[in-house]
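Peer 1: Here is my input, please return the structure:
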Amino acid sequence: MAHPTDRYQLADPAGIGLDPAALHALVERAHREVDAGLLPSCQLALAREGRLALFTTIGSATNDNRYVIFSATKGVIAGAIWLLMSEGALDVGTKVAEIVPRFGTNGKDVVTVEQLLLHTSGFPQAPMRVTEAASRQARLERFERWRLNWEPGTRFEYHPLAAHWVLGEVIEVVSGLDYREFVHTRLMEPLGLRRFRLGEPPERQADITTLVASGEPPTPEDIEAAIGIPGIDLGALVGEVTTDALLEFNDPAVRAVGAPGGGGISTAADIALYYQSLLHNEAGLWDDDLMVDASRRVRCDLPDPLRAIPAHRSLGMMVAGEGTVATMRGFGYGLSPETFGHDGAGGQIAWADPVSGISFCYLTNGLDRHVLREARRTIGLSSRAAACLAS
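Peer 2: This is a model prediction of the structure:
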């Protein structure tokens, strides 16, 4: 499937098998929190058959604005790794220390590239400030000091940033390019996607929406009512991904670094179209069989201590799976079990459903402290996006 010269031109929804009334219902749902004053703005996009059918921004921003997409960035890094695999340049079973020797200290010599992608590598909270990571030398020095919390491969625990700093270095060593340049020139530019950036200099940040904290955190009673487990502290739900930590991404210096685990800057349109490319491979960047295996085959179903369900991870992505647990992974009702994608702090969500052919992205610059309300919003939006397929 060849993509049009201008991938941002909207297609007639009915012409690509979508229900215009359902698209309207999706936009109406996105209005709810903005109209209620809980979020300053949001942006959403939906695509099918390689074409955008919806791209709109609600609130204090416009389609010309971009957003910090947080951990939805991990889905882009996954595509970069799959590209190196498709070229025969990288085997994810390789021990990281064979590629990055300075990483192989303190027992980390056994960690594989696959374990980095599956969040089973054993150092989820390894310390390094984003601004410190602006220096490659500083990153390597941190790698040397990091220690394991458990034996790699035996436990799943989400690594918010640490594992992806190492994946960035793997990309640099294997490709010979700075990991940000590789993502821009080898991945996004061939796909015709011009607005996603990983690392944006301050002079090019004027269009990025400012992150704003809002709402009150849930009470212990709210948490128990939602998940049925008494005594769960809010800190256990958010870990190191606190509101204060997220607000640091308003700092131009932090945005300029381009953290591979959460520093992507984009429009919702670019991400929705990126996931169309993962479905159709119209630019021929990936080996088709490898793409299907890497994106949809579950390689890790160890227990997720945060969500209290199996992790259900493919090679760098989350996979929806069956039943109601799919919603606990940030996916909505009505999606196929093969749906893959990645969420992000603040309620960002991006996914592609190989069965319906729909891809969807929702972004906001509002950081709702009520994480349960945020989760319900994500489920509601994804469910309405799934319902956009014409019957």
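
Peer 1: From here on, just use CA atoms for contacts and neighbour counts.
Peer 2: Will do.

Peer 1: center of this protein - which residue?
Peer 2: Nearest residue to the geometric centre of the chain (C-alpha atoms, centre = their mean): A72, 1.6 Å.

Peer 1: Tell me which residues touch the closest residue to H3 other than its chain neighbours, please.
Peer 2: Spatial nearest neighbour of H3, excluding adjacent residues (C-alpha to C-alpha, 6 or more residues apart in numbering): G50 at 6.3 Å. Contact analysis of G50 by C-alpha atoms under 8 Å, 6 or more residues apart in numbering lists M1, H3, L273, Q276, S277, H280.

Peer 1: give me the number of residues near the second one?
Peer 2: Counted with other C-alpha atoms under 10 Å, the neighbours of H3 add up to 16.

Peer 1: Now show me the structure for the sequence below, then we'll compare the two:
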Amino acid sequence: MRTAAVVATVVLTMASSGAAAAEPAMSRFDRPHHGFADTTLRPGTPQQAGLDPAPIDAAAEAIAAWTRPAPQRPLFSGAVALMVHDGVIVHHSALGQALRYVDAAGTELPAEQQVPMRPDTVFDVASVSKLFTSLAVMCLVEDGEVAVTDPVAEHVPEFAANGKAAITVEQLLTHTSGMEPWIPLWRDWPDRESRLRAALERAPRDQPGTRYVYSDLNLIALGVLVERVSGVGLDEFLAQRITGPLGLDDTGYNPTDVERTAATEYQGTPPRGMVRGQVHDENAWSLGGVAGHAGVFSTARDLAVLAQTILNGGQYGGTRVLKPETVRAMLTDYNTEFPGNAHGLGFELNQRWYMGGLSGPRTAGHTGFTGTSLVIDPASRSIAILLTNRVHPSRSWGSINKARETWATGLARAMAVPPKHGPTTWFAAQADASTATLTTPELAPRGPVRVAFDAFVDSEGTDPLTVEYTVDGAEWRTAVLQAAGRGAPRGDQTGLAGSGHRSWWSVHAELPYAAMLTIRWRSTTDGRYTGRGIHLDRILVTDSDGILLNGEKQPHLMLPVGWTSETR
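Peer 2: Okay, the predicted model is just below:
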């Protein structure tokens, strides 16, 4: 029997509002933005922003479930979750408890003494503070007081100690200075002055410029640099140049409204008890709560305004805090020689482990040890913020990276990937460690076979889409694929994977002649990081005599396992 082909098209990426005004919102996904936005935040629904609410609702339910005991204790006590697309706040919720426990063992307070999360709960954002310090540095760069190529020692002379005279501001911002990640300033030095001196004079562990090593010491030094050059404290400088002008009234160091803050850890060493309203990081605490690497408290709404300021090229609501060229520099990868550690001037870039399906070359953000994450995707003009108090009551309770990834991917999958041809595509968005197959009926070719299809792929490199065929129904062989399109891998491929390109690929394969032939598209995921998934469209299988299978006209002939037919 001669039949017609099926098209496989990979994944959900991001909707771009750069399409023509008359075009429906749900068809904008494959035209990513390249310039800056010019909008302010406003409340709305996913539908009003052109999004599918179902993936957002599913992600929100997953976050809520992680605040409930399962089976013994929650992954984190509580969370505030926020999503923005094209300036529309499409989701903002508060879940679980801001204060839940009385000790490090997880003894719960009586219900009437627990404090529920609120949408405006103030969080210790931990290392997200590094972004604020980086913004402060870039303000000084704009002022002409500092250049990113300057040796840090030009502005902080004691930093030159122990062979660091040539280390630059850029190397601190990109974590390529050679400094080690952390030293216990709070424990081994008696006061703020000696602690700062120890951090500044510390010898590098590696040759500067030879490795990427994420280091708190880099940002502690930059915080001191801001204070030395500006002549005011880091907290005052940020209030003057960033948080004040943007109206971020809930953002700063050492909050005074303790009752609105989320509790963090019960600390026995140092003996601080249940930490709430003070910075969790011991080194920042020992420096008076104001430091370049940690100490900022904020809300989801304030962080969303900051993120939209970045998407707007440095301005928000008519107030400019940075020039567009400065923002571009902050979102440019300076670490191309250190694959997997893409980093701008302060911002981390393209980190799938918490950016999930929003990952892309320009996707920027940061996480914080207390359980916070901020993801900014310029290509789709989207923001995903997840603030949790995951260290409450103990940092030993585990990682929340799965929650971070889930939240960002929920927003990514809410964005449309319109069919390239016809009304539908095949879509695979299976869970971790699973396989989806889309199989043709048995075909009867009369010569060599050509398989052609379009694919939209957003997956981790270890989660490929393959095309396989069998001539006996038992042994499956992998076809060699060739793909064309923005971001497509070049040359012969046995599997297709990739992310961030946000483009349909045209794919084809040549198969040998066999009297009977069955073909399948297989999408396989490993234990983590699924991305947006894979879409297939316009599947066509032909031989020298013509069409064997036309997926557009005969989708009913395909056998889907883990694939669904999508119309958006």
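
Peer 1: Closest one to A320 of structure 1 out of the contacts of G50 of structure 1, please.
Peer 2: Distance to A320 of structure 1, by C-alpha to C-alpha, is smallest for Q276 among the contacts of G50 of structure 1, at 17.1 Å.

Peer 1: Identify the residue of structure 2 aligned to that closest one.
Peer 2: Under the alignment (TM-score structural alignment), Q276 of structure 1 maps onto Q308 of structure 2.

Peer 1: how about F331 of structure 1, what's its match in structure 2?
Peer 2: Under the alignment defined by TM-score structural alignment, F331 of structure 1 corresponds to M355 in structure 2.

Peer 1: picking up where we left off before, measure the residue nearest to H3 of structure 1 to A25 of structure 1 for me?
Peer 2: Applying C-alpha to C-alpha, to the nearest Å, one obtains 22 Å for the distance of G50 of structure 1 from A25 of structure 1.

Peer 1: With F55 of structure 1 instead?
Peer 2: According to C-alpha to C-alpha, F55 of structure 1 stands 14 Å off from A25 of structure 1.

Peer 1: where exactly do the strands run in the stretch 1-150 of structure 1?
Peer 2: For the stretch 1-150 of structure 1, the strands defined by DSSP state E, counting those that start in this stretch occupy 41-48, 51-59, 67-68.

Peer 1: Could you dump these into TSV with mean neighbour count added?
Peer 2: Formatted as TSV, the strands of the stretch 1-150 of structure 1 follow (neighbours: other C-alpha atoms under 10 Å):
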stretch	mean neighbour count
strand 41-48	27
strand 51-59	22
strand 67-68	26
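
Peer 1: Tabulate those (JSON lines), appending distance to R299 of structure 1.
Peer 2: Below are the strands of the stretch 1-150 of structure 1 laid out as JSON lines (distance: least, C-alpha to C-alpha, whole Å):
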{"stretch": "strand 41-48", "distance to R299 of structure 1": "27"}
{"stretch": "strand 51-59", "distance to R299 of structure 1": "30"}
{"stretch": "strand 67-68", "distance to R299 of structure 1": "28"}
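
Peer 1: Run a quick neighbour tally on the alignment partner in structure 2 of A162 of structure 1.
Peer 2: The alignment partner of A162 of structure 1 in structure 2, by TM-score structural alignment, is L217. Using other C-alpha under 10 Å, L217 of structure 2 has 24 neighbouring residues.

Peer 1: So L217 of structure 2 versus A384 of structure 2, what's the distance?
Peer 2: As judged by C-alpha to C-alpha, L217 of structure 2 and A384 of structure 2 stand 28 Å apart.

Peer 1: How about D249 of structure 2?
Peer 2: Computed as C-alpha to C-alpha, the D249 of structure 2 to A384 of structure 2 distance reads 21 Å.

Peer 1: neighbour-wise, which of those two wins?
Peer 2: Higher neighbour count among D249 of structure 2 and A384: A384, with 30 against 13, using other C-alpha under 10 Å.

Peer 1: what angle sits between the helix or strand harbouring the more buried one and strand 78-85?
Peer 2: Following DSSP states H and E, one finds A384 of structure 2 within strand 382-388. Relative orientation of strand 382-388 of structure 2 and strand 78-85, computed by axes from the mean of the first three to the mean of the last three C-alpha atoms, to 10 degrees: 180 degrees.
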